[in-house]
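Engineer: heads up, no residue letters with this:
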């Protein structure tokens, strides 16, 4: 196996999230490589610990801050929760940094900016995760 195939194997392949059916084949769409990692990061941030019966500790505790005031302490705590969850649950990435922005707080929205480096390729990626502080409104 050449180096490139070894790296791609490490990055992995899994079901696309959210789950979709390929109209042409009727099979479940798959997500590979960097897309798989990006989807994993979103799943980790969006999953509350306790949601998965077989993995009760899996996820990120940012939902604990729903309905909290968006002051410096809360934003910093959310940043820390995201970074710790990704360090714990996504071993394919490193150099994880999160920032929480309250620029859209008037709409009840915080933006979580995440940057990370994929270990096997040393490539940097970014994503933005919207977090609604008044969930249910």
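Structural biologist: Now that the structure is in, tell me what you want to look at. Because the structure is predicted, anything quoted here is derived from the model rather than measured.

Engineer: from now on I want contacts and neighbour counts done on CA atoms only, so please keep to that.
Structural biologist: OK.

Engineer: count of residues packed around the residue nearest to residue 93 when sequence neighbours are not counted?
Structural biologist: With Cα to Cα, 6 or more residues apart in numbering as the criterion, residue 93 has its nearest non-adjacent residue at 4.5 Å, and that residue is residue 118. For residue 118, the tally of surrounding residues (other Cα atoms under 10 Å) stands at 19.

Engineer: ok, structure two:
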């Protein structure tokens, strides 16, 4: 299964960008890794942040200080699902499930997706922090 040519999935800069002095270049990601990097970039990008692609991204930033209740979690699941469906044509989004971790002030967004051309299922978890990080003891 690993011998399948996945060049049709594309090649791009690895995320986060890493530059190597040894060979004067940028680390690249291709195949399944390129798709996974794309998901991370879409979810981490604020809608409107890219001037030439105003609809690109997933606008989670306004929800950083929202309460972790059922309506907020459901809305974040829908926002992430819609952003991935609209911006990543190489995948089918099977499900987006957000699980609150209130002890750490984090919302784990679990994306189950299938790469269309290879019919391979993957899982991606994005940790979305909904409380300000602080070292103050409670």
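Structural biologist: Cool, got the structure. Remember, predicted model here, so these are calculated numbers, not experimental data.

Engineer: before we move on, back to that, show me what the residue nearest to residue 93 of the first structure aligns to in the second structure.
Structural biologist: Per TM-score structural alignment, the equivalent position to residue 118 of the first structure in the second structure is residue 115.

Engineer: I figured its match hits residue 90, correct?
Structural biologist: Yes: using Cα atoms under 8 Å, residue 115 of the second structure is in contact with residue 90, at 5.9 Å.

Engineer: what segments of the first structure are strands?
Structural biologist: Along the first structure, counting by DSSP state E, strands occupy 13-15, 30-32, 93-101, 109-118, 123-132.

Engineer: of those strands, which is nearest residue 70 of the first structure?
Structural biologist: The minimum distance between residue 70 of the first structure and the strands of the first structure falls on strand 109-118, with 8.5 Å, by Cα to Cα.

Engineer: now the alignment partner in the second structure of residue 26 of the first structure: how far from residue 64 of the second structure?
Structural biologist: Aligning on TM-score structural alignment places residue 26 of the first structure opposite residue 24 in the second structure. Distance, residue 24 of the second structure to residue 64 of the second structure, by Cα to Cα, to the nearest Å: 38 Å.

Engineer: could you find the closest non-adjacent residue to the aligned residue in the first structure for residue 94 of the second structure?
Structural biologist: Under the alignment (TM-score structural alignment), residue 94 of the second structure maps onto residue 96 of the first structure. Sequence neighbours aside, residue 116 is the residue nearest to residue 96 of the first structure in space, at 4.5 Å (criterion: Cα to Cα, 6+ apart).

Engineer: kindly provide the distance from the one you found to residue 71 of the first structure.
Structural biologist: Applying Cα to Cα to residue 116 of the first structure and residue 71 of the first structure gives a distance of 25 Å.

Engineer: can you check residue 28 of the first structure too?
Structural biologist: Remark: distance between residue 28 of the first structure and residue 71 of the first structure (Cα to Cα) = 42 Å.

Engineer: for the longest helix anywhere in the second structure, packing partners?
Structural biologist: When the second structure is parsed with DSSP state H, its longest helix is helix 70-87. Packing contacts for helix 70-87 of the second structure, counted by 3 or more Cα pairs under 8 Å, 6 or more residues apart in numbering; DSSP states H and E, involve helix 32-44, strand 91-101.
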